[in-house]
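**Q** Just the structure for this:
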Amino acid sequence: MPPYYRLAVDATLEELQTNAEQGLSAPEASRRLEEHGPNRLPTKSGSSLLQIIISQFTNILVLILIAAAAVSLLVGDVKDVIVILVIVVLNAALGTYQEYQAEQALAALSAMQVPLVRVRRAGEVKQVNAHEVVPGDIVMLQEGDRVPADGRVIESHNLQIEEAALTGESQAVFKKADVLDKDDVPLGDRANLVFMSTSVTYGRGAMAVTGTGLNTEIGKIAALLMEVEDTETPLTKRINQLSRYLVIGAIGVVIIVFLAGALRGIPLTQMLLTSISLAVAAVPESLPAVITISLSLGAARMVERNVLIRKLPAVETLGSVTTICSDKTGTLTKNEMTATLLALPGHDDVNVSGIGYSAEGTFKLANGEPLDPKADAAVGRFLKAMALSTDAYLEYDNQGEVNVVGDTTEGALLVAAQKVGWTRPQLEQDLPRVGELPFSSERKAMTTIHEPRDAETGRLF
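**A** Modelled structure (predicted):
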């Protein structure tokens, strides 16, 4: 079968055995859910509390300390036994607490509310859990939605989707239902397909689900990540190497001291106890505790910077990184656009300061002279028109961070107006929208029509 981007809408629906107007029936949707499984990406199960506790005693250095405590008990040195066991238990308790807290935090993140999706089932539009979406479902998309699965576009009304999570491109892509009659079209150029975990920034449309869970493009990436094997960190390798040297050295001390005493005629029992005592003394009892405390302090500092450390040795591993290979968008950059220059006919260019979606910024002319958009009619009118002719809006989270819901370019224009103190809802109180010509690839423009509420506003525009 050819890829879905080469199939017409009717052929796609026929292949998926679904109907654009009716969608799937409830029994058929249940059958496909049983066949294909939930629409979720697999994750490695977290460690239980018992597994975390046991893992604290698998370190070679800790095992050496336990062995040293046992030997000390045999030779009757109770004080050493108590000291060593206290260190081992405190070390295990600290490591268990840190890792268990991280596991609980990760579990809480995984249990966050699953989004609802609007699908057409038995001719009616219903909201279902995103995990219950199956191949053949007809999903309705609108501005602000997150695409729940891979699918073929069957209806598009100026539909634009931001695919940075998959392709790294911050600019939204126009989606259409037309056939792409080409071979080997790159992922980012498949304009009639939509992909899981991408976001609708503009317009509306409908898609026929073609793949869910691991059978999606993002699912393929998740499957590759699941294949990555756990390896020892640089710190763990060095500790294990040191532990081996200590074991070899301790055994060497036992043999040399024992043979030297035996050759001098000292009783064998006495020499055996003496040799073992020297071997125990060679073990650095406090080293595991020092390492665990240092790593815990590092993990605490990382949490303050919103970085969750699941395994303590990973703190040191991060410091050992020499080369980072990363995609630009969302890592080196924040996937935020900023309006930095206003170019008006018959007016000097205006530079706008500020970074990202922060409302802090100033307006200056090219010669550095400050400018007040409220006092400059041309600049003020331009900024208000930019803010009014958008469909995006700004959202604030609990930390006061700004998120743009909608097109990122429109978000940058809204932020530019907000630097003056103007927001779209406030402006629309005086200039309510009464009509619009939506953005289209043919016009390459969006036009909104507003009715002035008072004479002064009408005069301004």
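**Q** from here on, contacts and neighbour counts on C-alpha atoms
**A** Fine.
**Q** Check the protein for its longest helix and report it.
**A** helix 78-110 (DSSP state H).
**Q** Tell me the helix or strand right after it.
**A** Next helix or strand after helix 78-110 toward the C-terminus (DSSP states H and E): strand 116-121.
**Q** Which neighbouring elements make contact with whichever strand or helix holds H157?
**A** Using DSSP H and E, H157 sits within strand 150-162. The contact analysis (3 or more Cα pairs under 8 Å, 6 or more residues apart in numbering; DSSP states H and E) places strand 150-162 against helix 9-16, strand 173-174, strand 193-194, strand 199-211.
**Q** who wins for proximity to L312 among those?
**A** strand 199-211 (34.8 Å; Cα to Cα).
**Q** by contact count, what packs against the closest one?
**A** strand 138-142, strand 150-162.
**Q** Redo these as CSV? Include distance to S275 and mean neighbour count.
**A** What follows is these, written out as CSV (distance: least, Cα to Cα, whole Å; neighbours: other Cα atoms under 10 Å):
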stretch, distance to S275, mean neighbour count
strand 138-142, 76, 25
strand 150-162, 69, 24
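**Q** All the strands of the stretch 251-400 of the chain, in order from the start?
**A** Secondary structure of the stretch 251-400 of the chain (DSSP state E, counting those that start in this stretch): strands at 341-342, 350-352, 363-365, 393-396.
**Q** In TSV: those strands, plus distance to K175 and mean neighbour count.
**A** Shown next, in TSV, are the strands of the stretch 251-400 of the chain (distance: least, Cα to Cα, whole Å; neighbours: other Cα under 10 Å):
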stretch	distance to K175	mean neighbour count
strand 341-342	30	16
strand 350-352	32	20
strand 363-365	36	19
strand 393-396	22	14
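**Q** picking that back up, which one of the helices and strands packed on strand 150-162 lies closest to E34?
**A** Smallest distance to E34 across the helices and strands packed on strand 150-162 (Cα to Cα): 14.5 Å, for strand 199-211.
**Q** hmm, who's touching the next helix or strand after that closest one?
**A** Tracing the chain past strand 199-211, the next element assigned as helix or strand by DSSP H and E is helix 217-226. With Cα atoms under 8 Å, 6 or more residues apart in numbering as the test, helix 217-226 has contacts from 41-44, 150, 166, 195-197, 213-214.
**Q** Also this sequence, please, to line up against the first:
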Amino acid sequence: MSAANTGAAAAVAPEPRWGLTQREAEARRVRHGPNTLTREQPRSAWLFLGRQFRSGMVWLLLGACGVAALLGEGADAVAIATIVVLNALVGFLQEYRADRAVLALRALTAPSARVLRDGVSAVIPASQVVPGDALVLEAGDVVAADARLLSAHALLTLEAALTGESTPVDKQVGALPDTTPLAERKDRVFMGTSVAAGTAVAEVTATGMDTELGRIAHLVRTAQEPQTPLQQRLEGVTRMLLVLCVAVGALVAGLGLARGQAGVELLLAAVALAVAAVPEGLPTVVTLALAVGVQRMVKGHVLVRRMQAVEALGAATVICTDKTGTLTQGIMEVREVWPPESTQRVLE
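**A** Model prediction:
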């Protein structure tokens, strides 16, 4: 154990009765499972490719391609097929690369925790922390599980990731009821938060998906993905085009029958007009526009896993937030004083 770690443990005066024996920890790990959050499994490339064909507009184009091929319009069929394939490839490459990048970032983190085992401070993988363990915390540590403070010395934690509060939260030993609002539980530390200052020893009360962070992870995993405004409008355009194609075909067929034309010729003319009404370039234009938006966000160090999210973000007109400022840098500082006459007094 390094001198710094020894000092941290001494500052909070850990007692021999705190923590677990190695045998108890093994038994609890079997009972409670690993201290990890359930994450979605890596998705295959085929799944990303299949997602590019869920749009009604794409299926309308595929139908037009098939009809053109049946009518002997090979050039039109090849052109439409090429547009559909290019559109799918652009969307696939953008989303698949972003997903791989997110997985790579997760792999960079190998969290660990300092606990008391058999009365001795030891560093173990965070996944091996179990309920009843005594966490030894110091400035810079990331809390490995939800825990109740046994001892604390000038402890401040950053809980912005959990509660949105950008300023450090003062923590003290106490016995607040479990019904206390999350942001007011001064006697607890939570998984995923970090220690800004001070030292402490805390008894683990929940691990993995039973933690507050685990509950949030469950909500995220079970949340439905609604269609973006652009997707809704494209679906509306697709339905309108289908109705238009059928109406045009019926009108042409009716006029032809009134003039005494042959049935086969009328069918070919009606289908040809319906195919011509399909805007083959629309999906490609939309996909390329979203791809350009994704690339601009990448330059700002933002990973976009679904291209449609770019359009949804651009459609936002009002952002509702609170005083914490965690949507920016999480830093509250004076930028301007009003009225200007007060500037000198503030500086003094």
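**Q** could you dump the helices and strands packed on strand 150-162 of structure 1 to CSV with mean neighbour count and distance to A222 of structure 1?
**A** Below are those laid out as CSV (neighbours: other Cα atoms under 10 Å; distance: least, Cα to Cα, whole Å):
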stretch, mean neighbour count, distance to A222 of structure 1
helix 9-16, 17, 24
strand 173-174, 20, 23
strand 193-194, 26, 18
strand 199-211, 25, 14
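**Q** need these in JSON lines with distance to S296 of structure 1, can you?
**A** Supplementary listing: these in JSON lines, determined by distance: least, Cα to Cα, whole Å:
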{"stretch": "helix 9-16", "distance to S296 of structure 1": "53"}
{"stretch": "strand 173-174", "distance to S296 of structure 1": "44"}
{"stretch": "strand 193-194", "distance to S296 of structure 1": "43"}
{"stretch": "strand 199-211", "distance to S296 of structure 1": "38"}
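**Q** where do the helices sit along the stretch 201-348 of structure 2?
**A** Applying DSSP state H, counting those that start in this stretch to the stretch 201-348 of structure 2 gives helices spanning 212-222, 229-258, 263-276, 282-299, 308-314, 343-347.
**Q** among these, which is nearest G140 of structure 2?
**A** Nearest of the helices of the stretch 201-348 of structure 2 (Cα to Cα): helix 212-222, 19.0 Å.
**Q** mean shift between that closest one and structure 1?
**A** Comparison of helix 212-222 of structure 2 with structure 1 after fitting gives an average deviation of 2.5 Å (mean Cα distance after the TM-score superposition for structure 1).
**Q** What residues in structure 1 pair up with that helix?
**A** Aligned using TM-score structural alignment, helix 212-222 of structure 2 spans residues 217-227 in structure 1.
**Q** do stretch 309-318 of structure 2 as well
**A** The aligned range for stretch 309-318 of structure 2 is 314-323, by TM-score structural alignment.
**Q** What distance do you get for E410 of structure 1 to Y393 of structure 1?
**A** 8 Å (Cα to Cα, to the nearest Å).
**Q** scratch that, T331 of structure 1
**A** Note on T331 of structure 1: its distance to Y393 of structure 1, by Cα to Cα, is 24 Å.
**Q** Specify the residue positioned farthest from the middle of structure 1.
**A** For structure 1, the residue at maximal distance from the C-alpha centroid (Cα atoms, centre = their mean) is G265, at 70.1 Å.
**Q** Tell me which residue of structure 2 lines up with it.
**A** So G265 of structure 1 corresponds to G260, using TM-score structural alignment.
**Q** Quick one: residues contacting that match.
**A** No contacts exist for G260 of structure 2 under Cα under 8 Å, 6+ apart.
**Q** what does stretch 3-17 of structure 2 rub up against?
**A** By Cα under 8 Å, 6+ apart, stretch 3-17 of structure 2 touches 119, 121, 136-138, 151-153, 199-201.
**Q** distance between it and the chain's centre?
**A** Taking Cα atoms, centre = their mean, to the nearest Å, one finds stretch 3-17 of structure 2 lying 38 Å from the centre of the chain it belongs to.
**Q** end-to-end on it?
**A** Using Cα to Cα, the two ends of stretch 3-17 of structure 2 sit 23 Å apart.
**Q** got the contact list for G95 of structure 1?
**A** Contacts of G95 of structure 1 by Cα under 8 Å, 6+ apart are 56, 292, 296, 312.
**Q** quick check, I124 of structure 2 in a helix?
**A** No. I124 of structure 2 is assigned strand when assessed by DSSP: H, G, I helix; E, B strand; the rest coil, not a helix.
**Q** what's the spacing between T6 of structure 2 and T199 of structure 2?
**A** For T6 of structure 2, the distance to T199 of structure 2 - Cα to Cα - is 12 Å.
**Q** right, I mislabeled it, should have said E40 of structure 2
**A** Distance from E40 of structure 2 to T199 of structure 2, by Cα to Cα: 34 Å.
**Q** ditto for N87 of structure 2
**A** 55 Å.
**Q** Could you tell me where the longest helix of structure 1 falls in structure 2?
**A** Using TM-score structural alignment, helix 78-110 of structure 1 pairs with 74-106 in structure 2.
**Q** Please look at R121 of structure 1 and S30 and confirm they touch.
**A** No. Between R121 of structure 1 and S30 there is no contact under Cα atoms under 8 Å: 11.3 Å.
**Q** one step back: to S243 of structure 1, which of the helices and strands packed on strand 199-211 of structure 1 lies closest?
**A** strand 150-162 (50.7 Å).
**Q** From the chain's centroid, how far away is the closest one?
**A** Distance, centroid of strand 150-162 of structure 1 to centroid of chain: 24 Å (Cα atoms, centre = their mean).
**Q** Read off where that strand ends up in structure 2.
**A** So strand 150-162 of structure 1 sits over residues 146-158 in structure 2, by TM-score structural alignment.
**Q** And whatever residue of structure 2 lines up with V173 of structure 1, how close does it get to A88 of structure 2?
**A** Residue pairing (TM-score structural alignment): V173 of structure 1 is matched to V169 of structure 2. V169 of structure 2 sits at a distance of 48 Å from A88 of structure 2 (criterion: Cα to Cα).
**Q** same deal with T179 of structure 2?
**A** For T179 of structure 2 relative to A88 of structure 2 (Cα to Cα), the value is 50 Å.
**Q** more crowded one of those two?
**A** A88 (21 against 7; other Cα atoms under 10 Å).
**Q** what sits against that one?
**A** 49, 52-53.
**Q** Out of these, name the ones that lie in helices.
**A** The members of the contacts of A88 of structure 2 that map onto helices under DSSP H are L49.
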